[in-house]
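Enquirer: for reference, the sequence and a predicted model appear below.
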Amino acid sequence: MIKVEGNAKINLTLDILGKRPDGYHEVAMVMQSIGLSDTVEMEKTDGPIELTINVPWLKADEKNLAWRAAALIKEEYKLAGGVRMKLTKRIPVAAGLAGGSTDAAAVLRGMNELYALELSEERLCELGARLGSDIPFCLLGGTMLSTGRGEVLKRLPDLPATWVVLAKPRISVSTAWAYQNYDEQGAKDHPDNERIQQEIARGDRKAVAGLLCNVLESVTIKKYDVISQYKQMMMQQGAMASMMSGSGPTVFGLAESKETADRIATHMREHTDAYVYVIRTTGKVQ
C-alpha cells in the first residue's frame, strides 16, 4: 500500500482572456500550492476500481475525479489489475481550492508508482489535462504561470514561504456559473501577470501581495456579499492582502508572520461560521 498527498492551491492572479472555439476559456493565472492536503491510500487489487471517502455525501464512483483518474490509467495502459483507494479529504469541496483536481493528480501519481509505469511528469500532465484543466498544476505544484485553458504551465521561482489564512463560507460556488456570469458582465480590473512574476522572482512578498487580482471576484461577490465581508475582516486584522481564490467562495489572506495569521484566524472563527485554516505556501511536488 502507498500513501499519496495532494496539496490544495490558491490563485495569486486569475485573468480571463476570452472564450475559445472549443468552449473553454483562455486564462492567464499565477497558481500557488498551499499546505492543506488530501491523502489517498492506494493498493493494487485483482478486482475493479474501489473508492471510499471520509465525506459520505461525495460520489465515490465514475463521477469522482479520483476514480476517473484511476480508470484513465487502467484503460490507457491496459492494466489487468485494479486499485483500492481510501480518500481522506481535508480540502473543502467546491471551494476554489482545486480539491477534486488535487485528488485526481494524487491518484495519477499513485497509479504510476503502484504499477511501475515510469511515466514522465510531462506524460502525467497530458493525461491529467484530459480530466481537468487544474490537474497538471496539481501534479507539479509550487508557483506557476498557467495559460491556455489552464494546462499550459511555466515554472516560476517558489514564492518565499508565506503564511496563509483560508476562510471558506458555508456556501458552494459552481465554476461553470462563475465563468458564464463573467462572460455576461466582464471585469473592470485585470491582473498584471508580468509584474507579479517579476516580484515573485525578486522574492518580495509585500509587492506580490499588492498585485493580487482575480477577475471572477466581482462576479461572485455580486451574489455572495459574505466574500467581501471576509476580505475586509482579514485586512482589518492585519493581512498584507486578501482575495477570493478561483471561482470562490474561499477567501484567503496573506500574513507577514505566524502571529498575524493566528490573529486573523482567531477573529474569523469568533465572528463568522466559516471553515478556517492557517497554513503556509509550499514548493513544487517532489
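Expert: Perfect, I can see it now. Numbers count the residues shown, from 1 in each chain.

Enquirer: contacts and neighbour counts: CA atoms only from here.
Expert: Will do.

Enquirer: and the strand ranked longest in the chain, how far from the chain's centre?
Expert: The longest strand of the chain (DSSP state E) is strand 25-45. Its chain's C-alpha centre and that of strand 25-45 lie 6 Å apart, by C-alpha atoms, centre = their mean, to the nearest Å.

Enquirer: any idea which helix or strand comes after that strand?
Expert: Using DSSP states H and E, the helix or strand that follows strand 25-45 in sequence is strand 49-53.

Enquirer: what are the buried residues along that next one?
Expert: By 16 or more other C-alpha atoms under 10 Å, the buried positions in strand 49-53 come out as Ile49, Glu50, Leu51, Thr52.

Enquirer: angle of the longest strand of the chain against strand 49-53?
Expert: 110 degrees (axes from the mean of the first three to the mean of the last three C-alpha atoms, to 10 degrees).

Enquirer: and the longest helix along the chain, what does it pack onto?
Expert: The longest helix of the chain (DSSP state H) is helix 99-114. In terms of contacts (3 or more C-alpha pairs under 8 Å, 6 or more residues apart in numbering; DSSP states H and E), helix 99-114 is packed against strand 2-11, strand 25-45, helix 65-76, helix 121-131, helix 135-140.

Enquirer: let's see 7 Å
Expert: Where contact means 3 or more C-alpha pairs under 7 Å, 6 or more residues apart in numbering; DSSP states H and E, helix 99-114 is packed against strand 2-11, strand 25-45, helix 65-76, helix 135-140.

Enquirer: of all the ones you listed, which one is nearest Val173?
Expert: Taking C-alpha to C-alpha, strand 2-11 is the member of the helices and strands packed on helix 99-114 nearest to Val173, at 15.3 Å.

Enquirer: that closest one: what's the following helix or strand?
Expert: strand 13-19.

Enquirer: how much space separates the nearest residue in space to Ile53 that is not next to it in sequence from Ser37?
Expert: The shortest distance from Ile53 to any non-neighbouring residue, by C-alpha to C-alpha, 6 or more residues apart in numbering, is to Leu87 (4.8 Å). Computed as C-alpha to C-alpha, to the nearest Å, the Leu87 to Ser37 distance reads 11 Å.

Enquirer: again, but for Ile264
Expert: 21 Å.

Enquirer: check it against this one:
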Amino acid sequence: MYVLEKAPAKINLSLDVLYKRPDRYHEIEMVMTTIDLADRIEITPLFENRIVIESENRFVPNDERNLAYGAAKLLKETFSIKQGVKIKIEKHIPVAAGLAGGSSDAAATLRGLNRLWSLGLKVNELANLGAQIGSDVSFCVYNSTALAQGKGEIITELPAPPACWVVLAKPIMGVSTQTVYENLNIDRVNHPDTKGMINALKTANYEKMCDYLGNALESVTLSMHPQVQQIKDQMESSGADAVLMSGSGPTVFSLVKQESRAYRIYNSLRGFCNEVYVVRTLGYHQSLD
C-alpha cells in the first residue's frame, strides 16, 4: 500500500512585512495562491520504525533538514506512531526559489500520512501542526488561495484568482530568506495594498489583481541580485500584464491572459536562465479524503 500526493508550488500575489515581533520573527501579511507546477510525493509504509527520504535531486536533503522528514517525525511523535515510512519526492519545483517547494512537500506529507495512518485530522488541525515545521506549511496544507498572517500560520481562505497563465523564471542562484529579512529596513518598506488584492480576488477582477501585485521583500533581493531585475525588465518588455518576484526570491513570475503571449515571454527568457516554466493558476481548495 502507498499514498500519492501532489505538492503544488505557490506564488505570492501580495507580501507585506508589518513589523518585527518581540520573538524576533516578522509580522507578515501575504496573499498566496497555488500554481500548476508540483512535486509528486509517494509515501510507503516500512516495517522498520524509521523515516526514509528518497529523491533523485541532489539538492534535496535526505535527513532532518528536509521539511517532509520533519512532518513525518512530528506526526509520529505527536500520535505515538511506531510505524516507519519511506517518502519519495519527485521534484519539479525549483529548490530555494521562493515557491515554497519544501513547505509544500511537508504539507503533502502531512496530508498523505493523515490518510495512511487513518488519523482523521481536519485541514485546520493539519495546518496547526504545519506551523511547527515552517512558515509556509500551514498555507500549503490548505492547497488553495488564502491570506496568511502572523508568522504565516493564521490562514483565511480566499476565492481562487481569475484563470490566467503564469510564466516563472528562476536564475541559477538561490536566495536565503533569512538573509533577505536581515537586510530589510522595516522603516523603508514599500507596503503593498493587501486589502485591494483581497477585493480583486473577491470580485474576480483580473486587471485589479495585476494592479495590486506587491512584495515588500522585492527591493531587498533586487539590490543583492541585479539579475533578478534583468528578468523583471525582460518580462515587462515582452508583454506581461504584471510582473513580481515571489517570496524572498529569486524566482520572478509574470501574469498574462493569452497563451501565445505567455510563450512569447517564455521564449524571450531562455537566454537569461535555464529554469523557465509556463503554467496555469490553480488556487482552488482541494479537500482531504
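Expert: Looks like it came in fine. Predicted model, so just to flag it, every value in this text is computed and none were measured.

Enquirer: got a TM-score for the two of them?
Expert: TM-score for the superposed chains, counting by TM-score structural alignment, normalised by the length of the first structure: 0.97, backed by 284 aligned residues with a C-alpha RMSD of 1.1 Å.

Enquirer: follow-up on the earlier one: among Ile264 and Ser37 of the first structure, which residue is more densely surrounded?
Expert: For the pair Ile264 of the first structure and Ser37, the greater number of neighbours falls to Ile264 (27 against 21), based on other C-alpha atoms under 10 Å.

Enquirer: the more buried one against Met234, yeah?
Expert: Yes - here Ile264 of the first structure reaches Met234: they are 5.9 Å apart, a contact under C-alpha atoms under 7 Å.

Enquirer: spit out the contact partners of Glu75 of the first structure.
Expert: The contact partners of Glu75 of the first structure, by C-alpha atoms under 7 Å, 6 or more residues apart in numbering, come to none.

Enquirer: mind listing what the residue lying farthest from the centre of the second structure touches?
Expert: No residue in the second structure sits farther from the centre than Phe47, which is 32.8 Å out by C-alpha atoms, centre = their mean. Going by C-alpha under 7 Å, 6+ apart, Phe47 of the second structure touches Gln83, Gly84.

Enquirer: picking up where we left off before, wasn't the residue nearest to Ile53 of the first structure part of a strand?
Expert: Yes - judged by DSSP: H, G, I helix; E, B strand; the rest coil, Leu87 of the first structure forms part of a strand.

Enquirer: count the residues that sit near it.
Expert: 23.

Enquirer: measure how buried Gly23 of the first structure is and give me the count.
Expert: Under the neighbour criterion other C-alpha under 10 Å, Gly23 of the first structure is assigned a count of 8.

Enquirer: how far away is it from Ala176 of the first structure?
Expert: In terms of C-alpha to C-alpha, Gly23 of the first structure sits 11 Å off from Ala176 of the first structure.

Enquirer: and Val107 of the first structure, what pairs with it in the second structure?
Expert: Correspondence of Val107 of the first structure to the second structure, assessed by TM-score structural alignment: Thr109.

Enquirer: so its match makes contact with Ala68?
Expert: Yes - here Thr109 of the second structure reaches Ala68: they are 5.9 Å apart, a contact under C-alpha under 7 Å.

Enquirer: wait, what's in contact with the equivalent of Asn181 of the first structure over in the second structure?
Expert: Using TM-score structural alignment as the criterion, Asn181 of the first structure maps onto Asn183 of the second structure. By C-alpha under 7 Å, 6+ apart, the residues touching Asn183 of the second structure are Val220.

Enquirer: distance of Asn183 of the second structure from Asp16 of the second structure?
Expert: Using C-alpha to C-alpha, we find Asn183 of the second structure at a distance of 15 Å from Asp16 of the second structure.

Enquirer: residues near Gly96 of the first structure, how many?
Expert: 24.

Enquirer: Val93 of the first structure -> the second structure?
Expert: Per TM-score structural alignment, Val93 of the first structure is aligned with Val95.

Enquirer: ok, the residue lying closest to its match once chain neighbours are set aside - contacts?
Expert: Spatially, and ignoring its direct neighbours in sequence, Val95 of the second structure is nearest to Gly101 (6.6 Å; C-alpha to C-alpha, 6+ apart). When contacts are counted by C-alpha under 7 Å, 6+ apart, Gly101 of the second structure touches Ala9, Ile93, Val95.

Enquirer: confirm the last one sits in a helix?
Expert: Spelled out, it's Val95 of the second structure. No - Val95 of the second structure is assigned coil when assessed by three-state DSSP, not a helix.

Enquirer: and it, how close does it get to Val180 of the second structure?
Expert: 17 Å.

Enquirer: also Phe272 of the second structure?
Expert: 23 Å.

Enquirer: repeat that for Ser14 of the second structure.
Expert: As judged by C-alpha to C-alpha, Ser14 of the second structure and Val180 of the second structure stand 17 Å apart.

Enquirer: show me where the stretch 101-250 of the first structure has strands.
Expert: In the stretch 101-250 of the first structure, the strands defined using DSSP state E, counting those that start in this stretch lie at 143-147, 152-155, 163-168, 213-214, 241-244.

Enquirer: quick one: the third one aligns where in the second structure?
Expert: Spelled out, that is strand 163-168 of the first structure. Matched against the second structure by TM-score structural alignment, strand 163-168 of the first structure falls on residues 165-170.

Enquirer: now do that stretch: everything it contacts.
Expert: Residues from elsewhere that reach stretch 165-170 of the second structure, judged by C-alpha under 7 Å, 6+ apart: 97, 250-257, 259, 262, 266, 273, 275-281.

Enquirer: and those, which of them are buried?
Expert: Of the contacts of stretch 165-170 of the second structure, these count as buried by 16+ other C-alpha under 10 Å: 97, 250-256, 262, 266, 276-278, 280-281.
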